[in-house]
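1. Only the shape, not the letters, is given here:
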């Protein structure tokens, strides 16, 4: 029996149920997924929500993306846990969209499907020698030190060089720099993965360069993140004096943005002036007005990065007519180059979502074409055609921007579309969709080891137990085998 025939048979077997609830599946258990589930459950009493995730652990980037020395940011896990424990909500961990169950199958099983699986790939620079060893996406490095099972074996070489270059100056770039530069005795009291802590304890990295295409006024980080890294004990901060000089256009930008003004003020005050670097001191170098031209291969280690060539840039101002005529500045190359030696390079230039079979996808923007959360089947100028019962939320909807709280408004917007479709009778009759029981049958037929929310509870308890032995909040399980063994044991 084919999968589609089987699912239609399952659907028919549930079709006689009276007063059936609308059944909605949310794919992805990060902030976007949980906020969507929470709002659906609060807004509609006759809705059941199932959340599926390819990992055995829920919470997405709250677990694998938030830096280990930011425990206060992870408190939102308590709110999400209450959602998962709602009697009308079920969590299905270790369920991969595409292999465990396909998107067309989910659409046949549920009245509506909300895709909120985020961005699990990376943008490429597209420059020569990008394939050299020792070059990583910041996402990979973050997953490595946060114990994500996909990056357990990353093993970045932190011993062979004293210099790391990070391309990008956003909050993720600052997180990575802070982990490389922060004293390990402080990190040892966090939930950082043990394999990462051990590597950092033996690290030779003493200099970190944060490279940005534009100037300090345009730096993409927030003042809070910047203040934290600048506060690292015994850290020398170096910026070229000329880079801190502002232009009239910069002044306009700072006048229009308190955050940009504050970032520039913090950088100006933090510069280590008048003395040469101390040999034992760790150094943070902000390089502005530079863009990567090519990576350089090491003379000593074939196939490994040995440096990077940067092109100096200048800013060109223009008015963005579509944005209230606000003046913006873009970096353009000047044809002047400089090289920096390094043994580790990290690309913090943005995450990227990936497409799945049966899903419209804009490869250039890395998002699913949508209008307010409704997936567009046809986005021609004269007519909008929607994929009935298919929605998006989070990074898959808007691109990899914003903080955890940004997903709250994003979920509200998607909920509004779903509620409108429910009220207009657009979604299929509840009695014709089997929902979670049908999903269980499909997953059982494929021998999928599903991890329910109480399976995550077992992982949580074991991690806390192991952490207590080391005076840490938790000792993360970092391999698929361990996670599944504990969750299903």
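-> Received the coordinates, thanks. These numbers come from a predicted model, not from an experiment.
2. CA only for contacts and neighbour counts going forward, please
-> OK.
3. Tell me where the stretch 301-450 of the chain has helices.
-> In the stretch 301-450 of the chain, the helices defined using DSSP state H, counting those that start in this stretch lie at 395-398, 406-423, 436-445.
4. among the ones you listed, which is nearest residue 24?
-> helix 436-445 (9.1 Å; Cα to Cα).
5. Run the chain-centre distance for the next helix-or-strand element following the closest one.
-> Of the helices and strands lying after helix 436-445 in sequence (DSSP states H and E), the nearest is helix 453-469. Distance of helix 453-469 from its chain centroid, counting by Cα atoms, centre = their mean, to the nearest Å, is 24 Å.
6. Structure two is appended below for comparative analysis:
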């Protein structure tokens, strides 16, 4: 590459996907100038706002991300919204390439009767609430004694654990004060998880499943009649170490006796959601259909239905990406339309636009798997670099990194840079230390920016 200037790249989203992409790009042979533009006043995306507060082990990923963002060669521009604070036109005038790493935060739909009743919620919204996301309400209607969760993945486990765990056992974590206050008043006694297939088809990770049995004063209840293993199940157990571990744990639990704990988590398999029952517009129960395995690990309905009395329902059936106006979107997948990370429109590559992470491939894989995903996208960007220089619409003046900052300042946008985030980070940790906790999250957006920018 013989260009006399760095390649200017904007990465939209400061979660793991965007941060890994920035790190990988910064280590290529191309000289780059990289800005990570984040909508929220804090970085780290789903690691800060999508991981249950009682999982500090997973939150240690923040340390690795902070090491990248704090190096000084990658600039963070947080509290900046694409579409209002900066338009796509602005991005085209100030950058040679844009990588969208905006993730998937919305709940996928579950199209069954009654799913819109009062008392029916999306798991992603609940996760955002208990993680202190600044864009969700400060309260949550925890009034149900009995709760149903549709889904058998790690998010379903997180929701079940957070609903059933006694608040005092969350005190050492970074759970926000307003969340603790609401949890204190929860009358919940029983949480039911439903999976439409058998134990060999659940999506729990072995560690998260085992942790469920360690929650104080919470019994995990399983039902032997829900256990079935067809040829497909046996092949999955033999061929996947994690599946084997999960099945062993679930089988071991059939031999355990309840301890008489005050709260219970019930795991139901081979039961597919059929309808949310209600009265006067409110959830009063769920109806599930008993299923049977087909031999290949799939399941079909049997026509036998079971009703469970519950007063709240959470759907944890996956995440779905949010479209960005002006960027081609694949509604069937909930992702930005792309081929290997290059954004496409009707099969044609859109010059200068790339994507990575869940908004690229859908909400599959663990956080660490975003590294290989980002590497693929960055390789395509590097391969395209000569064309990016040649076809760039960025003007000479706009290419100055300071120009974008001044543009945002002129529009009254309170930009939070890395040094400002460090102020907010220290404040949360200091507040937590006084209370004997890891940190106390600041939740309101305006308070976050006031602290970060040292505004009285």
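-> Sure, I can see it. Remember, predicted model here, so these are calculated numbers, not experimental data.
7. What does the TM-score come to for these two?
-> In this superposition the chains share a TM-score of 0.93, using TM-score structural alignment, normalised by the length of the second structure; 450 aligned residues with a Cα RMSD of 2.0 Å.
8. Buried deepest among the helices of the stretch 301-450 of the first structure, which one?
-> Per-stretch averages of neighbours, counted by mean count of other Cα atoms under 10 Å, single out helix 395-398 among those, with a mean of 24.
9. quick one: that one aligns where in the second structure?
-> Counting by TM-score structural alignment, helix 395-398 of the first structure falls onto residues 358-361 of the second structure.
10. That stretch vs the first structure - mean distance after superposition?
-> In the superposition with the first structure, the average deviation recorded for stretch 358-361 of the second structure is 0.5 Å (mean Cα distance after the TM-score superposition for the first structure).
11. Please list the residues outside that stretch that contact it.
-> 17, 100-104, 321, 334-338, 341, 364 (Cα atoms under 8 Å, 6 or more residues apart in numbering).
12. returning to that earlier point: can you convert the helices of the stretch 301-450 of the first structure into CSV and add a column each for distance to residue 262 of the first structure?
-> As requested, these are exported to CSV (distance: least, Cα to Cα, whole Å):
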stretch, distance to residue 262 of the first structure
helix 395-398, 27
helix 406-423, 21
helix 436-445, 50
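13. Centre of the chain to the match of helix 395-398 of the first structure, how far?
-> 12 Å.
14. again, but for stretch 36-45 of the second structure
-> Centre to centre, stretch against its chain (Cα atoms, centre = their mean), the figure for stretch 36-45 of the second structure is 14 Å.
15. Report the aligned residue range of the first structure for it.
-> Using TM-score structural alignment, the match for stretch 36-45 of the second structure in the first structure runs over residues 51-60.
16. Name the residues that touch that stretch?
-> Contacts of stretch 51-60 of the first structure (Cα under 8 Å, 6+ apart): 25-31, 33-34, 37, 77, 80, 89-97, 117, 450-451, 456, 483-484, 487.
17. Just the residues you listed: which are in helices?
-> Those of the contacts of stretch 51-60 of the first structure mapping onto helices are 31, 33, 34, 37, 77, 80, 456, 483, 484, 487, per DSSP state H.
18. Tell me the residue in the second structure aligned with the fifth one.
-> When the second structure is aligned by TM-score structural alignment, the residue opposite residue 77 of the first structure is residue 62.
19. same check, this time on the second one
-> For residue 33 of the first structure, the equivalent position in the second structure is taken to be residue 18, counting by TM-score structural alignment.
20. Next, count neighbours for that match.
-> 30 (other Cα atoms under 10 Å).
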